[in-house]
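Student: I need the structure of the sequence given here:
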Amino acid sequence: MKNSIKIVAGLFLSSLAIMSCTDLELEKDVPNCIKQKIKKIQKEDVHNPPASVWEWKVESHTYYYITSNCCDQYNYLFDENCNVICAPDGGFSGTGDGNCPDFTAEIEKTLIWEDNRK
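Tutor: The predicted structure is shown next:
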């Protein structure tokens, strides 16, 4: 009986490990560091409002905008190497950190991922 329980527990833990290693299925190809940020969010409690990741294309540059958990926190914009560029919005004032480039061209925004957990 004890061996049966150990086998079932082992199979359960193995299946959890396999599921946590699976690749994200995203509509677009994104840098690995952005995928890792999404996987980190998936391990946290559901954000309020739910987290989302957007691709921003401006002229020849690609950025990734990631929403934060709840109010008064910055929503950060990252480059393709996951370096923080700025916080376009969020924070106590809701207007970001004031360090974003002055985007003169139109920003093409595409939803990459949204947390659909309840």
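Student: Please count neighbours and contacts with C-alpha atoms only from this point.
Tutor: Noted.
Student: Where do the helices of the chain begin and end?
Tutor: Along the chain, the segments classed as helices by DSSP state H run 2-21, 32-43.
Student: List the buried residues for the longest one?
Tutor: Yep, that's helix 2-21 we're talking about. For helix 2-21, the neighbour count (16 or more other Cα atoms under 10 Å) marks no residue as buried.
Student: Here is the second sequence; please produce its structure so I can put it next to the first one:
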Amino acid sequence: MPALFLIFAMRNLRIFCWAVASSLPLLAFQCGSAASEPAPDCAASIQTKIAELQTLPKGNPAYEIWQYAYQGRKVYLVTSSCCDQYITLYDECLNVLCAPSGGLTGKGDGRCPEFYQLSTDRQLVWRDPR
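Tutor: The predicted structure follows:
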């Protein structure tokens, strides 16, 4: 009985190995094509955020949007108008990534505590002129 089981297991192992080996070129092609796709066109998204902030009452301190390079992509840090509010980090399409600072502790939501140490290329995009 054990010998029969061993023969069955070896046959299935060979089939499994063949299936994995034959699918590797397809996986490599998939990865290569995904890497060559252009970044999503979300240039108008930051303008949408600016328009949204302009509809709010004047902040003290004034609202600001800063652009950074972080984890290989362009991100936007949007400041809050007052104390104990999160400073929110967005991707290019304005999806919330995390809050690196602000809140009751001043340390954000804890999802990206390394943001200020790892981010580069800081540029002011917009500051509320009101």
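Student: Can you pull the TM-score for these?
Tutor: The TM-score (TM-score structural alignment, normalised by the length of the first structure) is 0.67; 88 aligned residues with a Cα RMSD of 1.8 Å.
Student: ok, back up a step: export the helices of the first structure to a markdown table and tack on distance to Asn116 of the first structure?
Tutor: Compiled in a markdown table, the helices of the first structure are given as follows (distance: least, Cα to Cα, whole Å):
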| stretch | distance to Asn116 of the first structure |
| --- | --- |
| helix 2-21 | 17 |
| helix 32-43 | 10 |
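Student: how about Arg73 of the second structure, what's its match in the first structure?
Tutor: The equivalent of Arg73 of the second structure in the first structure is His61 (alignment by TM-score structural alignment).
Student: Could you do Val96 of the second structure as well?
Tutor: In the first structure, Val96 of the second structure lands on Val84 (TM-score structural alignment).
Student: Return the distance of the residue nearest to that match when sequence neighbours are not counted relative to Val53 of the first structure.
Tutor: Distances taken as Cα to Cα, 6 or more residues apart in numbering place Phe78 nearest to Val84 of the first structure, at 4.5 Å, with adjacent residues excluded. From Phe78 of the first structure across to Val53 of the first structure, the span is 10 Å (Cα to Cα, to the nearest Å).
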